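[1] Fold the following for me, if possible:
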Amino acid sequence: MITQHEPLVEQRVEAWLTQVVLGLNLCPFAHKPWRDGQVSIRVSAARSEDEALADLQAEITRLDDTGAQDLDTVLLVLPYLWPDFLDYNDFLDVAEEALEHLERADTYQLASFHPHYQFGGTAPDDAENLTNRAPYPILHVLRAASVAEAIARHPDTLDIPEHNIARVEGLSKAEVQRLFPWLS
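    A predicted model of the protein is given here:
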């Protein structure tokens, strides 16, 4: 069931992607597929874990059926589920198990984003959590081959997390409010 809110959800995710992920250069690998139109933002109407898993499987099938030159990665946005980060985090294990069950764990990788994302060992308000905060829960389905290729081209992937933490720690309070309005 599609709702009238879904175009707004897609617009918010696209704004986050262009202003935060690309704008702050949090993922140096994202610029090329975005520029080349190889990124799909798929807003799910799922309201249960089973529906979310069905949507994940459908997106994996779509990636299987489409060449990377046309579709390299999918952001599966889950706006109606898991407002609590810990519940979403539990679902990530289920999603990874689904990749294994589909025999696609070597083909695809999942990255995760959530409005209240919190890395282990951090406090909720630690700036480094901003690197994985998005306006909605999102499963980012990446082609493992594309990730490996991007890593091979990047001079030092080990510096990316440190760069990202420094970048978000350097944001002013006004910049954080502008870039992450759902946190206010």
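
[2] Going by C-alpha atoms from here, please, whenever you check contacts or count neighbours.
    Fine.

[3] show me where this protein has helices.
    Ranges of helices in the chain, per DSSP state H, are 6-16, 31-35, 49-65, 85-101, 144-153, 160-169, 173-179.

[4] run this one through as well so I can compare:
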Amino acid sequence: MISDQQIIDATRQWLNTFIIALNICPFARREQQRDSIRYRVARAEGTETTLETLIEECRFLDEHPETETTLLILPNGFADFDDYLDMLDIAERLLQAQHYEGTYQIASFHPAYCFEMASELEQDDPANYTNRSPYPMLHIIRESSIDRAVRSYPDPENIPARNIQLTRELGLQKLQALLAACYPE
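    Model prediction:
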């Protein structure tokens, strides 16, 4: 069985060699350098327990302003992308119900991520790799941090289009190799 530390190490490698190195998220480098990213492995296989952990992480962030964001890594129970999306939908509604809307938002990552607009034939579109990660993950982000980062970044609305162009230029084989290199041996 892979340890929590191995899962965290794989996630850190993905963050460093893909997200930061390719500038997929231009705001990640700062937080990685500040060591303000929390990595939490949640081994629960069910939606209910995962959602409880999500709210625990929101409370943790409430109590620890020096921690900018949490990567809630879900190595068990959500390998199927549709199951993950069902849980994500409930998670977003839970944030509203717990009065966290406007305080935190969730960015979603999954090894089989496929944008909603992509058809079955486009499942291997390299653009999907902007949200592919070694493990299913919920990225809990402070809304105030997003607002601050976007205000200080030139042309933030162009980030998705730039990432789509970049991933398509890199090509499917290169992206698959980058992601595969993150998994523990």
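
[5] Just give the TM-score of the two.
    The TM-score (TM-score structural alignment, normalised by the length of structure 1) is 0.92; 179 aligned residues with a CA RMSD of 1.6 Å.

[6] thinking again about what came up before, just so I know, which of the helices of structure 1 lies nearest H116 of structure 1?
    helix 85-101 (5.8 Å; CA to CA).

[7] one step back: can you redo the helices of structure 1 as CSV with distance to T122 of structure 1 and mean neighbour count?
    Formatted as CSV, the helices of structure 1 follow (distance: least, CA to CA, whole Å; neighbours: other CA atoms under 10 Å):
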stretch, distance to T122 of structure 1, mean neighbour count
helix 6-16, 23, 16
helix 31-35, 28, 14
helix 49-65, 27, 16
helix 85-101, 14, 15
helix 144-153, 27, 14
helix 160-169, 12, 16
helix 173-179, 18, 13
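
[8] Kindly reformat the ones you listed as CSV containing distance to A134 of structure 1.
    Shown next, in CSV, are those (distance: least, CA to CA, whole Å):
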stretch, distance to A134 of structure 1
helix 6-16, 7
helix 31-35, 17
helix 49-65, 18
helix 85-101, 12
helix 144-153, 21
helix 160-169, 14
helix 173-179, 10
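
[9] Test my guess that L138 of structure 2 contacts A107.
    Yes - using CA atoms under 8 Å, L138 of structure 2 is in contact with A107, at 6.1 Å.

[10] Out of those two, name the residue with the larger neighbour count.
    Comparing L138 of structure 2 with A107 by other CA atoms under 10 Å, the one with more neighbours is L138, at 22 against 13.

[11] Roughly how far does that one sit from L166 of structure 2?
    24 Å (CA to CA, to the nearest Å).

[12] Nearest to P115 of structure 1 among the helices of structure 1 would be which one?
    helix 85-101 (7.8 Å).

[13] so that closest one matches what in structure 2?
    Under TM-score structural alignment, the counterpart of helix 85-101 of structure 1 in structure 2 spans residues 81-97.

[14] Give me the distance from that stretch to the chain's centre.
    Taking CA atoms, centre = their mean, to the nearest Å, the mean C-alpha location of stretch 81-97 of structure 2 is offset from the chain mean by 14 Å.

[15] That one vs structure 1, mean deviation?
    Superposed on structure 1, stretch 81-97 of structure 2 shows a mean distance to its aligned partners of 0.9 Å (mean CA distance after the TM-score superposition for structure 1).

[16] Which residues does that stretch contact?
    47, 51, 54-55, 78, 101, 104-106, 108, 110, 112-113, 136 (CA atoms under 8 Å, 6 or more residues apart in numbering).

[17] how does it look with 6 Å?
    Applying CA atoms under 6 Å, 6 or more residues apart in numbering, the contact partners of stretch 81-97 of structure 2 are T47, F78, E101.

[18] got it, and stretch 106-113 of structure 2?
    Contacts for stretch 106-113 of structure 2 (CA under 6 Å, 6+ apart): N131, R132, S133, P134, Y135, P136, M137, L138, H139, I140.

[19] same question, stretch 157-174 of structure 1
    Outside stretch 157-174 of structure 1, the residues touching it (CA under 6 Å, 6+ apart) are L26, A127, E128.
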